[in-house]
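Peer 1: okay, predicted coordinates and the sequence, questions at the end:
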Amino acid sequence: MAVYLFHGEDRFARLEAVAALRREHDTDGALTNNSVSFDGARVSLGELGAAASAAPFLGGVRWVRVDGLCARFGVPRRGARQMGEWDGLPDLLPQIPPTTVLVFVEDELRRNNPMLRLIEPLADTREFARLKPEQALDWLRGEVRRRGLHLTRNAAQTLVDRAGGDRGALTHAVDKLSLYAGDANVDETIVEAMVPAMRSVSIFNLVDAVAERRLADAMRALDGVRAEGEPEARIIQMLARTYRQIVVAREVIDRGGSNEDIQQAANANFAWLARRLRRQAQAYTQASADAALARILEAEVSMISYRRNHGGLPEDVAVDLLVAELAGAR
């Protein structure tokens, strides 16, 4: 039995670990035809059991991934677990054949999450927390050495102060600085000019929640982004950018393209981003992806019309309706 539970708020590190685990088990290249993914908010115990118990097809390993099952149950109400059929999960997991790799992937979880308590004793559990400032500096020094980037001590500290302990944000910042500076030294003034403060990370959480149709997460993230002062126009801009990439990724998938094809066509900077785009695009048809992008552009036009006193909707109302419609779509 190979059961894994990867959770924690450091999304970048978590997804990189999932990708590394998949590569480790894809020794014969057959996982393309032996992979199944489930939305934890919708999957039943029977569906999961059937998928995990199936034998691999022309390969040695079957890959089963479940996203957000623990989040589905949240924190139990006092005096009631309300797990339903999922109380049977501890009986199911030991029956999974050794040819199946079952991976549960979650965001940050509270320790009293009832599903976490069911899975954790039976799984290889790994938590991916944000790096503390000292850890982030050590990690950043190693990353810039690997990239050959010349970052001054003050610049490194400024970068950590602005990007925080999120490895995804730090990696994205180092990538930008590498393209800009090349072999030149990077000091703190360059970092301040090119790396936005940590609030920009929150908008990525919002966009991902919308694209993955996690309505409750999307509305919470929207409140957080606004509390940090992010303009409504910036939210629209980031949604449009992501859905354009999803439209492109869907086109690549429909013609049988690889993750590398998605990365090139969608102009994605990282391989992990291409993998995420594939996962997100698989939840859409070409028509539904096109319609979502058209809806974003419609909201933008409505906001512009309102500013010009030509009808339309106030910016906050337009964005509220847009996020609710896209994230709540089924």
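Peer 2: Received it, and whenever you're ready, just let me know what you need. Residues are numbered from 1 along each chain as shown.
Peer 1: going forward, measure contacts between C-alpha atoms and count neighbours the same way
Peer 2: Fine.
Peer 1: could you look up the SS state of residue 234?
Peer 2: Here residue 234 is helix, with the state taken from DSSP: H, G, I helix; E, B strand; the rest coil.
Peer 1: how near is it to residue 288?
Peer 2: For residue 234, the distance to residue 288 equals 23 Å [C-alpha to C-alpha, to the nearest Å].
Peer 1: quick one, strands of the stretch 51-200 of the chain?
Peer 2: Taking DSSP state E, counting those that start in this stretch as the test, the strands found in the stretch 51-200 of the chain are 62-67, 100-106, 124-127, 150-151, 185-186.
Peer 1: looks to me like residue 4 is in a helix.
Peer 2: No: Residue 4: not assigned to a helix; according to three-state DSSP it is strand.
Peer 1: contacts only, for it.
Peer 2: When contacts are counted by C-alpha atoms under 8 Å, 6 or more residues apart in numbering, residue 4 is found next to 101-104, 123-126.
Peer 1: related to what we said a few turns ago, distance to residue 229 for the strands of the stretch 51-200 of the chain - can I get that in JSON lines?
Peer 2: Listed next are the strands of the stretch 51-200 of the chain as JSON lines, based on distance: least, C-alpha to C-alpha, whole Å:
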{"stretch": "strand 62-67", "distance to residue 229": "30"}
{"stretch": "strand 100-106", "distance to residue 229": "28"}
{"stretch": "strand 124-127", "distance to residue 229": "30"}
{"stretch": "strand 150-151", "distance to residue 229": "30"}
{"stretch": "strand 185-186", "distance to residue 229": "28"}
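Peer 1: alright, now check it against this:
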Amino acid sequence: MKKLWDEIKTGNLSQCYIFYGGEQYLKKQYENRLKQTFTDSLSGDMNISIFNGEIDVNNIIDAAETMPFFAEKRLILVKDSKLFKTGRKNDSEKMADYIETIPQSTCLVFIEDEVDKRGRLYKAAAKAGRGIEFKTPDEKELITWVQKQLKRSGIDIDIKTAVYFFGCIGSGMENAESELGKLAAYKGEGGVVSAQDIDEICTRSLEAKVFDLVDAIGQRKTDRAVEIYRGMLMAKDAPMMILTMITRQFRLMLQCRVLLESGTPQTNIAGTLGQKDFVARKCIAQGKNFTVESLKNAMKDCLEADIGIKTGKIKDDLATEMIVIKYSN
């Protein structure tokens, strides 16, 4: 990404980029930086065209063929086009053909969640420029980012509290920025963020609430587990989603146990599972409250509950509560 930032600063841009990946915050940041580069006092944003959704590719080509107004280049942003996935083959082929002859005066940027790198369009676009994957940074980078964000408001947060912050709100940067804004307004310049501040001010993610729920289940605190679960229902968290997240948590705990018992170093488990470090640490700690056999049984029961819900044999809220009670008892 540093290379892209340097290209934007110098104006030495390629003719085509593909921004893809799940971290919406970073994609939006670079999209905005590109817009700023192509906006000036003379022409305003006349040299920027934006297309959203499954737009007719002819409209994109027409815009790309338009000469820039009192500038060297014009910017074409194509967002969520689905051109890089199956389903729009003819349109993808047409766009791939066009990219091979795209004018030097055009900077064409596709912004997608998912892409098929094997497709002809991706290869053509990458040849004319490059593809850039926007992933959520690792834990160390996220902590540094949080500290910098708060420092702009004259507020400090230590590493341990920053880790706790992400454990409470999830790892998505877009949501994190919103929650940091709330903390900054609450603490004010010169403040130091504590775990108590986070508990009082920040909105806990569904993942964080499920961590709390599974903690109570593992500690055999049935009343507390049911209290957390019913609180989630009152907060309008869908029972089916809660069940899905509980199942995921049992699966991660089981995977952590198996990896540890096979000799995998604890520091490597997060990478092996494709999870953040704080998630892996939490799952390893929670997994100690269960046997391997009980985790296998829990996953089986969750699957049967899922099938029961989908076939209409049992209501989703009751099925999920039965899982909570059974494994916390």
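Peer 2: The structure has been received and is ready for your questions. Bear in mind the structure is a predicted one, so any value in this text is a computation, not a measurement.
Peer 1: tell me how they score on TM after superposing.
Peer 2: Once superposed, the chains reach a TM-score of 0.53 (TM-score structural alignment, normalised by the length of structure 2), with 202 aligned residues with a C-alpha RMSD of 3.1 Å.
Peer 1: quick one on the thing from earlier: only the buried subset of the contacts of residue 4 of structure 1, as a PyMOL command please.
Peer 2: Written as a PyMOL command, the selection of buried residues from the contacts of residue 4 of structure 1, which uses 16 or more other C-alpha atoms under 10 Å, is:
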select buried, resi 101+102+103+104+123+125
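Peer 1: closest one to residue 171 of structure 1 among the strands of the stretch 51-200 of structure 1?
Peer 2: strand 150-151 (13.7 Å; C-alpha to C-alpha).
Peer 1: give me the mean distance between the closest one and structure 2.
Peer 2: In the superposition against structure 2, strand 150-151 of structure 1 averages 2.0 Å from its aligned positions (mean C-alpha distance after the TM-score superposition for structure 1).
Peer 1: would you check the span in structure 2 matched by that strand?
Peer 2: Under TM-score structural alignment, the alignment places strand 150-151 of structure 1 onto residues 156-157 of structure 2.
Peer 1: contacts for the matching stretch next, please.
Peer 2: 147, 150, 190-194.
Peer 1: pull the distance from it to the chain's centre.
Peer 2: Centre-to-centre, stretch 156-157 of structure 2 and its host chain are 24 Å apart (C-alpha atoms, centre = their mean, to the nearest Å).
Peer 1: stretch 27-37 of structure 1 too?
Peer 2: Relative to the centre of its chain, stretch 27-37 of structure 1 is centred 21 Å away, using C-alpha atoms, centre = their mean.
Peer 1: gap between the counterpart of residue 123 of structure 1 in structure 2 and residue 109 of structure 2?
Peer 2: With TM-score structural alignment as the matching criterion, the partner of residue 123 of structure 1 in structure 2 is residue 129. Remark: distance between residue 129 of structure 2 and residue 109 of structure 2 (C-alpha to C-alpha) = 10 Å.
Peer 1: now do the helices in the stretch 151-300 of structure 1.
Peer 2: For the stretch 151-300 of structure 1, the helices defined by DSSP state H, counting those that start in this stretch cover 153-163, 167-181, 188-194, 199-211, 215-227, 232-254, 259-265, 271-281, 286-307.
Peer 1: which of those sits closest to residue 74 of structure 1?
Peer 2: Counting by C-alpha to C-alpha, residue 74 of structure 1 lies closest to helix 215-227 out of those; the figure is 11.9 Å.
Peer 1: the residue mapped onto residue 2 of structure 1 from structure 2: what's it in contact with?
Peer 2: The equivalent of residue 2 of structure 1 in structure 2 is residue 15 (alignment by TM-score structural alignment). Residue 15 of structure 2 is in contact with 102-108, 128-129, counting by C-alpha under 8 Å, 6+ apart.
Peer 1: dump the residue contacts of residue 225 of structure 2.
Peer 2: Residues in contact with residue 225 of structure 2 (C-alpha under 8 Å, 6+ apart) are 213-214, 216-217, 324-325, 328.
Peer 1: mind checking what it lines up with in structure 1?
Peer 2: Aligning on TM-score structural alignment leaves residue 225 of structure 2 without a counterpart in structure 1.
Peer 1: surely residue 225 of structure 2 is within a helix?
Peer 2: Yes: remark: residue 225 of structure 2 belongs to a helix, assigned using three-state DSSP.
Peer 1: relative to residue 323 of structure 2, how far out is it?
Peer 2: Look at residue 225 of structure 2 and residue 323 of structure 2: by C-alpha to C-alpha, they are 11 Å apart.
Peer 1: cool, thanks, talk later.
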